[in-house]
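Asks: With the input below, show me the fold.
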Amino acid sequence: MFTQLECYNIADKLIKERAMNWSGIFTLHNFTNLIDILVVWFLIYNLILMVRGTKAVQLLRGIVFILLIKIVSVWIGLSTVSWIMDQVINWGVIAIVVIFQPEIRRGLEHLGRGSLFVRGRQENEAAKKMISSLDKAIQYMSKRRIGALITIQMNTGLEEYIETGIDIDAEVSGELLINIFIPNTPLHDGAVIIKNNRVAVAAAYLPLSQSNLIPKELGTRHRAAVGISELTDAMTVVISEETGEVSITQNNELLRGMTQDDYLKYFRDQLLTDESQQTHRTLINTISAFIENHFKGGR
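Replies: All right, here's what the predicted structure looks like:
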C-alpha cells in the first residue's frame, strides 16, 4: 500500500505530465501553423468566388489536370511523362509572369499607393449613385406597369448569362433602364445585368426556376428571377407589368410587394459596406476583373 505522501507525489507527477502535454499543444509553432492554414483557406475560398462563372474556371481545370498527370506519373514511375510535366509547370509559371507583367506591375503599384482604400470609397459612392438610378427607374416603371427584370452581380460571376445578352457597358442611369424596358423596343425582352456598378448587357437570358412554390399568377420574369437566385447570389429586381408590383429575389428567396422604403433599405444593406468590407471587396473585384479580362474567351 502507498503512504499518503507517496500518493501525493504520484498525483503531483501525473498532473505535471498532463500539463506539459497540454502546453505542447498550444505552442507558438502550432499556433503559427493554424494561422497558416486559415490564410491558405481564405485565399482559396476567395479565388473560387472570383472565378465562378468565368472562363478562368477552364484554366484552373487545365492546371489541375496537369498536376494530376504529374502525380500519377510519379506514382506509377513514368519518368519521361513526369519530366515533361515538370517542364510545363516550370515554364508555365514563367510564361504567366512574362505575359501578365504589365498588369502585375500595375496592381502592385496600386497596392503600394494604398489606392485600394480610395477605390473602396469610390465604389461605395458609385453604389449610392446606382441605387438612386435604380430608384428612379423603378418608380417610373412601377407606376406605369412597365415590366422589368434587372439582375445585379454580387460575388458569384455571371459571365455565363452575360454572354447571352447584348453588350451595353454603360453607366447605370434611370433613363437608360427605362428606355431599355419600354414595350416593343428591341431590348425590352430579357434581363439587364449590372456588373461593377455598370450596365453590362441587356436582353440576357436567365434560367427559369422549376419550383412549384412560385405562385401561379407570377409569370416568366419572376421565374427567371427566382431561377438565377437558385444558382447564384445575384440580386434581381422584378417589376410586374400586370400590377406594377416590385419584387426582389436573392439566395432562393422571393420578396414581393416591396415599397420604396423596403427596396431602398434592401439595396443599402446589400450594396453599401463599411470601410473594411470595402477594402476587401475592392481587392477581390480588382483581381477578379484581371482574371475575367484575360480568360473570358473573347468578350
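
Asks: For the rest of this, base every contact and every neighbour count on C-alpha atoms.
Replies: Fine.

Asks: And the helices in the stretch 101-250 of the chain, which stretches?
Replies: 101-113, 115-143, 159-162, 174-181, 220-231 (DSSP state H, counting those that start in this stretch).

Asks: in the third one, what counts as buried?
Replies: It refers to helix 159-162. Across helix 159-162, burial judged by 16 or more other CA atoms under 10 Å covers 159, 161-162.

Asks: likewise stretch 240-251?
Replies: Result for stretch 240-251 [16+ other CA under 10 Å]: buried residues 240-241, 244-250.

Asks: Over to stretch 163-182?
Replies: Applying a neighbour-count criterion of 16+ other CA under 10 Å, one finds 164-165, 171-174, 177-178, 180-182 buried in stretch 163-182.

Asks: before we go on, could you also do this sequence so I can check it against the first one:
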Amino acid sequence: MSGVLGIIDIWFLPVGWRDIIDVAVVTLLVYQVYRLIRGTIAVQIAFALLGLYILNVAVSALGLTTLRTLFGVVGDVFVLALIIVFAPEIRQALFLVGRNPIVRRFVATAPRQKITAEIVAALDEMSRTRMGSLIAFARSTGLRNYIESGTRIQADVERDLLVSIFWHNSPLHDGAVIVQGQKIEAARCILPVSDARELDPHLGLRHRAAIGLSERTDAFVIVTSEETGRISVAEGGKLDVGLSLGEVEARLNAAFSPDRGRTTPASGAEASSSDSAATPEA
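Replies: Next up, the predicted model:
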C-alpha cells in the first residue's frame, strides 16, 4: 500500500480504495435485494435470469454466432422484462426508501388537513348510522403499550378504512383505533378505563376508556355513541359530549397545531353538562 489512499495488488489487479467502496456498495445492494425478494417466486425468476446471463457470456466467449445473435435480440428487451417481472418488488423497494427517515426529511409529507378531512368524513357517516367508534390520536406521549395490545395495521388514515373497522360485524370493531403521526397504527386496542366517581353513570365503556386514556396521557380521543350517534372528545381528563362536526374539526386542528400549549392531564375527570342525558351510551 502506498500513501494514505494506497493501492493493494491482488495478483495482477491493482485495487484502490474506490474499488473497495464500489464492491462494498454493490454487495450491500445485492444483499438488500435478496432480503426483499426472499421467500417469493421472484427468487426463482432471479436465478433463471442469472442462468440466462451466464449462458449468454459463455456463448459470446465460445463465438457461437447464431446463439449470440439470438441472445442479442433477447437482450434488447431484457431490461423491460426485468421491470415487468419485478414490478411488485420494485414498488415495495421504493416504498421502503420513501419511508426512510433520511429521505422523508427532503420529501414533503401528506398535509395534516387531508387526515383531518378523512377523520371528519368517517365521523359524519358513523354518527349518522349510529356506529360506535373510539379513535385515539397520539401526541407527545407514546402509546406503544396500547398499540401492542391491539392488531397492527399501519395504514393510511382513510374514511372507508375507519368505517370498515368500526362496522358492527367487523372483528376489529371492539376496542380503539390508535392514530400516530399520519398512520393508523393499530385497531382493537385496549385502553384504560377511568374510575373517576364523579363521571355520569350513564356513560358507556367507550367514553370511560376515552377519558381514562386522556387522564394518563396527552392523547386526543374521539368517540361516537352507538346509542345516540353523538360525537364526544376527551382531552386532558375532560369529556365534551354532543359536539358538531365543525367543532370536532376545529378541536382536532387545534390539538395538532404547532403552537398549541402543553396539555396537562386534569386531576379528576370531568364531563360536560351535556353528559346528563338519561340515555345510556356504549
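
Asks: Superposing both, give me the TM-score.
Replies: Scored against TM-score structural alignment, normalised by the length of the second structure, the superposed chains reach a TM-score of 0.54; 161 aligned residues with a CA RMSD of 1.9 Å.

Asks: just to revisit the earlier point, now the buried residues of helix 159-162 of the first structure in a markdown table, with distance to residue 31 of the first structure?
Replies: Converted to a markdown table, those look like this (distance: CA to CA, whole Å):
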| residue | distance to residue 31 of the first structure |
| --- | --- |
| 159 | 40 |
| 161 | 44 |
| 162 | 44 |
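
Asks: from these, which is closest to residue 273 of the first structure?
Replies: residue 159 (24.1 Å; CA to CA).

Asks: what residue of the second structure matches up with that closest one?
Replies: Under the alignment (TM-score structural alignment), residue 159 of the first structure maps onto residue 144 of the second structure.

Asks: any idea how far residue 98 of the second structure is from that match?
Replies: Noted for residue 144 of the second structure: a distance of 23 Å to residue 98 of the second structure, by CA to CA, to the nearest Å.

Asks: Out of the helices of the stretch 101-250 of the first structure, which one sits most buried?
Replies: The highest average neighbour count among these, using mean count of other CA atoms under 10 Å, belongs to helix 220-231 at a mean of 22.

Asks: where do the strands sit along the stretch 1-150 of the first structure?
Replies: Counting by DSSP state E, counting those that start in this stretch, the stretch 1-150 of the first structure has strands at residues 148-152.

Asks: Check the buried residues of stretch 240-251 of the first structure and tell me the two furthest apart.
Replies: 241 and 250 (20.5 Å).

Asks: Could you count how many residues lie near the equivalent of residue 223 of the second structure over in the first structure?
Replies: By TM-score structural alignment, residue 223 of the second structure lines up with residue 238 in the first structure. As a burial measure, residue 238 of the first structure scores 27 neighbours (other CA atoms under 10 Å).

Asks: check contacts around residue 238 of the first structure.
Replies: 147-150, 221-222, 225, 246-248 (CA atoms under 8 Å, 6 or more residues apart in numbering).

Asks: Tell me the one of those residues nearest residue 48 of the first structure?
Replies: Once CA to CA is applied, the member of the contacts of residue 238 of the first structure that ends up nearest residue 48 of the first structure is residue 225, at 23.7 Å.

Asks: which position in the second structure aligns with the closest one?
Replies: Residue 225 of the first structure maps onto residue 210 in the second structure, by TM-score structural alignment.

Asks: What residues does its match make contact with?
Replies: 134, 136, 191, 193, 221-223, 234.

Asks: what do you get for residue 130 of the second structure?
Replies: By CA under 8 Å, 6+ apart, the residues touching residue 130 of the second structure are 224-229.

Asks: Equivalent analysis for residue 222 of the first structure, please.
Replies: Residue 222 of the first structure touches residue 238, counting by CA under 8 Å, 6+ apart.

Asks: next one: stretch 199-210 of the first structure to chain centre, how far?
Replies: For stretch 199-210 of the first structure, the separation from the chain centroid amounts to 17 Å (computed by CA atoms, centre = their mean, to the nearest Å).
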